[in-house]
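Colleague: Give me a 3D structure for the following:
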Amino acid sequence: MIHNIIRDKPTRLFILLGSFFIANAIIAEIIGVKLFSLEETLGISKFSFSLLGETGLSIDLTVGVLTWPIVFIMTDIINEYYGVKGIRYLSFIAAGLIAFAFLVFFLAIKTSPANWWVPSQSKNGVPDMQAAYSQILGQGMNIIVASLTAFMIGQVTDATIFKKIKKLTGEKNIWMRATLSTLVSQLIDTVVVLFLFLYVSLGFPLGKVLAIGIVNYMYKFIIAIVMTPAIYLVHWLIERYLGKDLATEMKNSAMSKG
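Modeller: This is a model prediction of the structure:
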C-alpha cells in the first residue's frame, strides 16, 4: 500500500509542500525570539522616525520574518491545488506541532543541568549556559498563545480570501489572489499577535503597539510584493511535475470542494 501512496504524484506533492509549510512555521516560531535591525543588517544608516506619537522608531524586526513569507506562499500554493480544507488540515497539524515543541522546550528547561556544563562556554562569552538556554528557548513561550492564535486566524483568512478572488478572476491573475490574500492575512496576523502579546500581556501603550505594528506590516507588505515571482516559479515547477491535465483537474477539484 505504501508503494501506491508514494507513487501517487498529488500525494507526494502534498507531503512535500505540507512538510515545507510545517517546517517553516515551526522554525519561525523558534527563531522568532531574536530581534534584528534591518538597516544595520543591510549596512545602511538606521532610520529614526516618528509615528502615532512614538519617536525614535527604526526597522527592528523579529527574525521570524525570514521564514513567515515562505509559509504564506506555501499557503497560496497548497490552496491552489488542494483547497481550503487542505490548508486547514495542515494548519492544525502545524499548530499542534508548535505547541508540542514548546512543551518539550519547557520540560527540557526544567531538567537539572550538569554542573560542569553551565560554565562550559564562558570562553565564548556565555558564562551561564542554563540561563542562556532558558532565555532563548523559554522566551518564545511568552508569546506562544498569541502567535498560535494569530497563525490560525491568518491561515484561514488567507485561504478563504484566496478562494474568493479565484472564483472572481478564474485561472488568470495568480499575482492578484496570492498577493491580496497574503496582505490581508498578514495584516490580521500582525494585529492579533502584537495586540495580544505587547498590549494585553506586556502592557505596552496602544500607540506604541500600533506604531510597531505598522512598521512590521509595511515590511511584510513589501516582501509580499517582492515574492510574487517566486509564486509563479513554484506554479511552473508544479505544472511541469503534475502535467497540465492532472494539474487542471486538481485545481478544479480544489475550487469545487474547498
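
Colleague: going forward, measure contacts and count neighbours with C-alpha atoms only.
Modeller: Will do.

Colleague: tell me which residues in stretch 13-29 are buried?
Modeller: Within stretch 13-29, the residues that count as buried by 16 or more other Cα atoms under 10 Å are 13-14, 17-18, 21-26, 28-29.

Colleague: Helix, strand or coil: sort out residue 104 for me.
Modeller: With DSSP: H, G, I helix; E, B strand; the rest coil as the basis, residue 104 sits in helix.

Colleague: Please list all residues in contact with it.
Modeller: Going by Cα atoms under 8 Å, 6 or more residues apart in numbering, residue 104 touches no other residue.

Colleague: how about the helices in this protein?
Modeller: Counting by DSSP state H, the chain has these helices, from start to end: 2-7, 9-31, 38-42, 68-110, 129-139, 144-169, 174-194, 206-226, 228-242, 244-257.

Colleague: Can I get the buried residues of stretch 13-29 in CSV including distance to residue 81?
Modeller: Shown next, in CSV, are these (distance: Cα to Cα, whole Å):
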residue, distance to residue 81
13, 10
14, 9
17, 11
18, 12
21, 14
22, 17
23, 20
24, 20
25, 20
26, 23
28, 24
29, 26
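
Colleague: Just the closest of the residues you listed to residue 237, please.
Modeller: Set against residue 237, the nearest of the buried residues of stretch 13-29 by Cα to Cα is residue 13 (11.2 Å).

Colleague: list the contacts for the closest one?
Modeller: With Cα under 8 Å, 6+ apart, residue 13 has no contacts at all.

Colleague: wait, isn't residue 105 in contact with residue 139?
Modeller: No. Using Cα atoms under 8 Å, residue 105 is not in contact with residue 139; the gap is 10.3 Å.

Colleague: Relative to residue 147, how far out is the residue most central in space within the chain?
Modeller: For the chain, the residue sitting closest to the mean C-alpha position, by Cα atoms, centre = their mean, is residue 68 at 2.9 Å. Taking Cα to Cα, to the nearest Å as the measure, residue 68 falls 12 Å from residue 147.

Colleague: Equivalent analysis for residue 27, please.
Modeller: According to Cα to Cα, residue 27 stands 13 Å off from residue 147.

Colleague: okay, and the common contacts of those two?
Modeller: By Cα under 8 Å, 6+ apart, no residue touches both residue 27 and residue 147.

Colleague: Proceed likewise with the subsequent sequence, for comparison:
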Amino acid sequence: MNPTAVSAKARFIPLQKSYYPILLASFVAVFLISNILATKGVEIGPLITDGAFFLFPISYVIGDVLAECYGFTATRRAIWTSFVVTVLAVLAFYVAIWLPPASFYSGQVEFEMVLGLVPQIVVASLVGYIVGQLLNSYVLVAIKKRTGEKSLWARLLGSTVVGEFGDTLLFCLIAAPVIGITTAGELGNFVVVGFLWKTLLEIALLPLTYAVIRWVKKAEGY
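Modeller: Next up is the predicted model:
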C-alpha cells in the first residue's frame, strides 16, 4: 500500500459516548425559549406570573441531572453555554428587526412584538438564571459531598429552594416594571407565586428527575 495514500486518508475526531451533549442542548433550548415566553405577563385569577412559568422550571430539572451526574464544573459549563447562546440569539433578533423588511413582507410589527425582547427583561432573565442555576448546582454538589449517594431527595429539594428563590427574586425585581407591575403588593405576589409555582412543580417532577438521573448514571456506567 502506498504510504502517501494512507497518510492522506480522511480522519475525524471520534465522539465519546455520553448523554451530556443531549442534556446540554436541552438545557440551552429551554432557557432560550423561556426568555421569549417570559416577555408576556400572565394573569390567571389572582395569580400574576409570566408566559414561561410552565416551561422554565424544566431547566432546573435538567440542571439537577447535570449537577448530580456530572458535577459542578460540567454544570457550570452548561450554564455559561446557555448564557452565551441566549445573548447571541438576542443580538440576532435585534439585527433581524433592524434589517429593512421586503416590500412583500407584512409581518414586521408582529415580528418586532415577538422577538423585540425588552433589554430589561433580557437582563433580568440572564441575571436571575446565572445566579439561580449556579446556586442550584453548587448547593446540590455541596450536599452530595456530605451525604454521598444517599438522600438524593434532600439535595434535589435543598438546591431547588435556594436556586429558585435567588432566580425568582432577581428576575422579578428587575423585570417587574417592564411587565407592568407597579405596586409592592403586585411585586410580592409576583415573587411568591413564581417561587412557589416553580418549586412545587419541581417537587411534582421529582419522580421524573429521579428516573432520568438513574437512567443517565446507568447509561454512563456510573
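
Colleague: what's the TM-score for these two chains?
Modeller: Aligned and superposed, the two chains score 0.86 in TM-score terms (TM-score structural alignment, normalised by the length of structure 2); 212 aligned residues with a Cα RMSD of 2.1 Å.

Colleague: what would the helices of structure 1 look like in CSV with distance to residue 51 of structure 1?
Modeller: Converted to CSV, these look like this (distance: least, Cα to Cα, whole Å):
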stretch, distance to residue 51 of structure 1
helix 2-7, 53
helix 9-31, 27
helix 38-42, 18
helix 68-110, 25
helix 129-139, 28
helix 144-169, 24
helix 174-194, 16
helix 206-226, 6
helix 228-242, 29
helix 244-257, 42
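
Colleague: hey, which of these is tucked in deepest?
Modeller: helix 174-194 (a mean of 22; mean count of other Cα atoms under 10 Å).

Colleague: Find me the equivalent region of that one in structure 2.
Modeller: Using TM-score structural alignment, helix 174-194 of structure 1 corresponds to residues 152-172 of structure 2.

Colleague: now do stretch 73-83 of structure 1
Modeller: Using TM-score structural alignment, stretch 73-83 of structure 1 lines up with residues 61-71 of structure 2.

Colleague: residues contacting residue 4 of structure 1?
Modeller: Contact analysis of residue 4 of structure 1 by Cα under 8 Å, 6+ apart lists nothing.

Colleague: ok, now residue 195 of structure 2?
Modeller: When contacts are counted by Cα under 8 Å, 6+ apart, residue 195 of structure 2 touches 164-165, 168-169.

Colleague: likewise residue 67 of structure 2?
Modeller: Counting by Cα under 8 Å, 6+ apart, residue 67 of structure 2 touches 74-75, 137, 140-141.

Colleague: Apply 10 Å and report the result again.
Modeller: The contact partners of residue 67 of structure 2, by Cα atoms under 10 Å, 6 or more residues apart in numbering, come to 61, 73-76, 134, 136-141, 144, 156, 213.

Colleague: repeat for residue 199 of structure 2
Modeller: 57, 60, 157, 160-165, 193, 205.

Colleague: Recalculate using a threshold of 8 Å.
Modeller: Contacts for residue 199 of structure 2 (Cα under 8 Å, 6+ apart) come out as 57, 160-161, 164.

Colleague: one step back: residue 57 of structure 1: which of the helices of structure 1 is closest?
Modeller: Residue 57 of structure 1 sits nearest to helix 206-226 of all those, at 8.2 Å, using Cα to Cα.

Colleague: The closest one against structure 2, how far on average?
Modeller: Superposed on structure 2, helix 206-226 of structure 1 shows a mean distance of 1.5 Å to its aligned residues (mean Cα distance after the TM-score superposition for structure 1).

Colleague: okay, that helix sits on what stretch of structure 2?
Modeller: With TM-score structural alignment applied, helix 206-226 of structure 1 matches the range 184-204 in structure 2.

Colleague: rewinding a little: quick one: the match of stretch 73-83 of structure 1 to structure 1 mean distance?
Modeller: Mean deviation for stretch 61-71 of structure 2: 1.3 Å (mean Cα distance after the TM-score superposition for structure 1).

Colleague: Could you report the separation of the equivalent of residue 115 of structure 2 over in structure 1 from residue 102 of structure 1?
Modeller: Matched by TM-score structural alignment, residue 115 of structure 2 corresponds to residue 137 in structure 1. Counting by Cα to Cα, the separation of residue 137 of structure 1 from residue 102 of structure 1 is 8 Å.

Colleague: got it, and residue 7 of structure 1?
Modeller: From residue 7 of structure 1 to residue 102 of structure 1 the distance is 35 Å (Cα to Cα).

Colleague: how far is the match of helix 174-194 of structure 1 from where the chain is centred?
Modeller: Relative to its parent chain, stretch 152-172 of structure 2 has a centroid offset of 13 Å by Cα atoms, centre = their mean, to the nearest Å.

Colleague: Kindly report the same for stretch 157-175 of structure 2.
Modeller: That offset, for stretch 157-175 of structure 2, works out to 12 Å (Cα atoms, centre = their mean).

Colleague: Let me see the residues that make contact with it.
Modeller: With contact meaning Cα under 8 Å, 6+ apart, stretch 157-175 of structure 2 is reached by 60, 120-121, 123-125, 127-140, 187, 190-191, 194-195, 198-199, 202-203.
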